[in-house]
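**Q** Have a look at this prediction, sequence included:
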Amino acid sequence: MLNKYPLWKNLLIMAVLVFACIYAAPNLYPPDPAIQVTPARSGAEMSEQVLSQVREALGDKQIEFFGEEVKGSTALFRLTATDNQLPAKDAVQRLLGDEYIVALNLAPTTPEWLLNMGAGPMTLGLDLSGGVHFLMEVDMEEYLKGKMTNYREEFRNRLREENLRYRRIQLDDGKVVISFVDAAVRSEGSSFISRNYPEFLREEKDGEYADLVLTITEQKIKEFENYAIKQNLTTLRNRVNELGVAEPLVQRQGRNRIVVELPGVQDTAEAKKILGKAANLEFRLEAEPGASRFATEEYGFRSEERRTARLEKKIITTGDSVTNAQPSFDENGFPQVNIDLDSKGGAVMTQVTRKAVGKRMAVLFVERKPKTTYDVVDGKEVAKTVQVVEKSIISLATIQSTLGNSFRITGLESAEASELALLLRAGALAAPMYFVEERTVGPSLGKENIEQGVNSVILGLALVLGLMAIYYRLFGMVANIALLANIVILIALMSMIGATLTLPGIAGIVLTVGMAVDANVLIFSRIREELKAGRSPQQAINEGYNRAFLTIFDANLTTLIVAVILFAVGTGPVKGFAVTLSFGIITSMFTAIMLTRAIVNAIYGGRRIDSLSIGGRV
């Protein structure tokens, strides 16, 4: 029988529509603007005193809030207006200082029953939701200083191995100065360095000692800089991925800067805390009781501020050698971090600890933290942020046996163990970084963008619906139903996979609307032609859909290929447009062909009819 779908196909279409309505529904519940308060230090608790201070700060600024929530160490305060987010953040941050991180957030309002089904709203991009824009600068001067320090230690070891006697090796204004015992040994040393370290320019100087001044070449400096930027980019991307921030933008800007943009729908406070930490590890032996103070340094413990220990200045290895780090618990249930080192780091660890069994080894946590101060300039208070390096001991344990590529760090709290494992697993920053600019893309701007985008979709949709209904009559109404279903299915798909909707994505939806209508226009025009050719209404419907299918399929396939290429090679907004367009092509094929055919079959199929309400003269 012509134009009758089997029961299973009708049930399939109904199931898709119900499924789409459920998973698109969370987008009807817009999130509340909020500020989030989190301790800068992991493991710290959110006290009632801090909550009282936040309430006091908001009250002083006459900022209305509701729905105060505390989960673990994080407090969330929902605000009544998006325009109050920035004033609220500034007021609370000033009152609490650098011990707490205050960030903008969007608190979800999706009903619990939808969340239990795995449904959630679409992720909005930075241009729609607002969010944080960081401009971070790599401290190349500090990074190159560290590289030169490593060269100095390497020269000491290599020259001793070659039995080339020297009096001292020191750094002077970014150069390595080696003082040999006499000119003859200096000549041998210069030849050795020329063969093994071509990246250095050599200059001989006579004076109190036979000095050899080594200056690193500009080409090598550029290599170091490029490596530092690439490694830091990788590390920042890994850290963001570990945090689950959707569609972040992490890219290089200029010679030594990196831009990071995070959409505001994620946990921006945690992201800011992790990104802002230039954290690393240093493994050092505890100094002997009679060791010279010039070869040792004293540090406090991270968990016990009054307790200190004196460590050797010489570093065994650093977090740069860590290939994997996972938090776990020991046999007594105490938190620990299992560490895996690369071959180089493992070899050095084995060599040092083989001779140090019975001694204690410290794990030093090195953290570069921002500190905010306020100065008065021209009668106005101006905030200034400087970077402060803090080093604290997180573990000091006796070496029971020779350590190799794998060992564990103990003496941590559970939150500290998880955070340390995340930072090490994501990779250490090759060079220290600091924030030079932090901009907030206001939620009010995002709201305006959303309104304009939605208005463009509604206007385009209204025009299309009106024209289709007028020109194709009943068939036009069928196409309109399919068009609305297409948008619902598209939103449901994007919500399910966590795709990020941006302004270009909205443009993709508008384009999808046009493509979906275009498919129905082809089908309906074909049906008209079949009617003009003398076919019966039932035959015209059947032939119209069957013959138009190949044309529609070819046109959509070529567009889909272009969309896939855009997704593969594009970034940011281009990728967002490509995702929306790709899904739109698939959903429009389903609704324009299967759904409209099912509705038309329900209206006309399986019975004798003399005419079709399809407009025009047939």
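**A** Yep, that arrived.

**Q** going forward, measure contacts and count neighbours with C-alpha atoms only.
**A** Noted.

**Q** Tell me who's in contact with the spatially most central residue of the chain.
**A** For the chain, residue 240 is the residue whose C-alpha lies nearest the centre (CA atoms, centre = their mean; 3.0 Å). Contact analysis of residue 240 by CA atoms under 8 Å, 6 or more residues apart in numbering lists 248, 271, 275.

**Q** structure B:
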Amino acid sequence: MNKRSRFLILLAVLAVCLAFLWPSVTWYWGTPKEVQALALGSLENIKDYATAQASSDVLAIKAAAKEDASAAVDPQFAWLEKAAAKQYKKAGEKVPSPMTVGAVLSAYQNEQEVLDEISGHYRDNILKAKKRYQNSVKLGLDLSGGMNIIVKADLDAAVASQVASGTDVNVEQFKKSAMAQAVETLTGRIDKFGLTEPVIRQQGEDRIYIEMPGAAEADAINTIIMGKGILNFRLVDTEATEKFNQYYMQHAASTFNALGDLINPSIIPADCEVMGHYTKDDYGLDERIGYLVVKKEIALDGQHIKSAEVGADNLTNRPEVDFVLDTEGAEIFGTFTGAHKGEFLAIVSDNKVKSYARINDAITGGRVAITGFGLEEAQNLQKVLQTAWLNVPLSVESQQVIGASLGEQAIHQGIKAIVVGLLAIMVFMLIWYKGAGVNAVVAQVLNLYIMFSILSAFNLTLSLPSIAGMILTIGMAVDANVIIFERIKEELALGKSRQAALSTGFDNAFWAIMDSNITTFIAAIFLSQLGTGSIQGFAVTLAIGVISSVFTALFVSRLMFDFNTDVFKSTKVSIGWGL
């Protein structure tokens, strides 16, 4: 391969690495701290923030228009002028010039459309930042601070509870379903709490591992983990729901405050409350699709549900959800449904309406079938109902809290170790190998650059063991350069020319470098596969460092020597004292 081709390959590698590294650069150095805090929150928190900010902005714009509709739009809403212009063009109307406050509001049919436009703007900006974070190098708990918890699920107690209730249980299947539901329930609770990018996964047969970077209160977390899902049935007030939705369409920005409470409670009956109606989106998250006004009085508590499964209607073959109530629940439900024929009954979980259906007749006997859903909706509803009857006792087995200040201190110490180690090696190489030491210095810098790029490309987590792997890699990369330089010095001592000494030196050093690095790479791969936690982080970083150090030592360093030979017409090699 000629030198030009090698140079183009090096440029291509550096460009690809920059593309991989760019999300990390823009996240850690180009994203304001307040935006980072919002982006690291849960999707529900982002939605609430965008809605609250949009409501405030709509009120400000309306107030400005009321004072002077011909006034210019505030510079902070310059983007809204462009959005309003698009609305005029979409409607086939002439775009007003200049764009005034009144013209901006007139571009939309009602206040809800303005609210949606502005909240969408806030949401998109925060989600873009969230995507940058997801594509960047993550900081582990030992660097960012946070908490990790191991929760034990008492599956034997859950099985015993089912057997005691007289339910036939497939123990293996029950335990699998119980663990899956416990993980999903904890994920929903913790995400609702608004914690930073939590990691929640099953560990072994009966344990759940939870990792939460950032500041978190241990007592609050334990309350969430130990709490049980609240599931109940409420009667829907259809008339109040219609009136509320009409009111909300006209006063979307002033219906709820920042906490989600009604600003004017008198718009609904005193014995009712407003709840969001949610469904699962494509990502499995709760997505609000509307509001329902439901009675405060609980018609039936979820604790009376013994089991739930997805079936099919005998006549239409459409999916339905069948659940079985205990004796007390069957009596309560039969009396209630008999008294409210033709009305709608909502299924509420964690203060969210997950589904509602019309009561066609009194439901007695304790067996209830809910129809009117697609298969996916029915499966989602089954999961909601399972929250009540898959009662798995959870206990915190271990808990570790790392303060943010300790994490920040660890980052500074890690950076200091890398910089000091790198500078010490650079000084040694420059003193001992003189001009050739420059090649080693450049190779070291590129080595770290490539390593960080690969970490960013695969969205890997950077921890203290990972930093240790980097520092070890710096020493290994220098070792490869030392082998090459010593081989070149041996050839120069024999009286060979610069070009001949370089060619023979690199050729003789090639397999020595490859043998040592291949064995190290194999060990790192086994550690990454068999190890967990900090051991795995160290092994992954070491494996990446092995690849990058071989590339910089054999490819980049050789290219630099050849560049000096061909471009600067060097005939001698500055590679040590006495040569």
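**A** It's in. Every value quoted in this text rests on a predicted model; they were computed, and no experiment measured them.

**Q** Tell me which residues touch residue 37 of structure 1, please.
**A** 74, 75, 76, 100, 101, 102, 103, 269.

**Q** Give the helix, strand or coil label for it.
**A** State at residue 37 of structure 1, reduced to three classes by DSSP: H, G, I helix; E, B strand; the rest coil: strand.

**Q** Which residue lies closest in space to it, excluding its sequence neighbours?
**A** residue 102 (4.7 Å; CA to CA, 6 or more residues apart in numbering).

**Q** what about the one you found, which SS state?
**A** strand.

**Q** Let's verify the residue of structure 2 positioned farthest from its centre: helix, strand, or coil?
**A** Largest separation from the mean C-alpha position in structure 2: residue 495, at 60.9 Å (CA atoms, centre = their mean). Residue 495 of structure 2 carries the three-state label coil when classified by three-state DSSP.

**Q** and it, what pairs with it in structure 1?
**A** Counting by TM-score structural alignment, residue 495 of structure 2 lines up with residue 534 in structure 1.

**Q** gap between that match and residue 380 of structure 1?
**A** 84 Å (CA to CA, to the nearest Å).

**Q** got it, and residue 48 of structure 1?
**A** 33 Å.

**Q** now residue 307 of structure 1
**A** Residue 307 of structure 1 is 41 Å from residue 380 of structure 1, by CA to CA.

**Q** Roughly how far does the residue nearest to the centre of structure 1 sit from residue 419 of structure 1?
**A** 13 Å.

**Q** try residue 60 of structure 1
**A** Applying CA to CA to residue 60 of structure 1 and residue 419 of structure 1 gives a distance of 35 Å.

**Q** Those two: who's more crowded?
**A** residue 419 (17 against 10; other CA atoms under 10 Å).

**Q** secondary structure element for that one?
**A** helix 414-426 (DSSP states H and E).

**Q** Which helix or strand lies directly C-terminal to that helix?
**A** In N-to-C order, the element after helix 414-426 of structure 1 by DSSP H and E is strand 433-441.

**Q** Mean deviation, that next one versus structure 2?
**A** In this overlay with structure 2, the average offset of strand 433-441 of structure 1 from its partner residues is 6.2 Å by mean CA distance after the TM-score superposition for structure 1.

**Q** which residues in the stretch 401-550 of structure 2 form strands?
**A** Using DSSP state E, counting those that start in this stretch, the strands found in the stretch 401-550 of structure 2 span residues 461-462.
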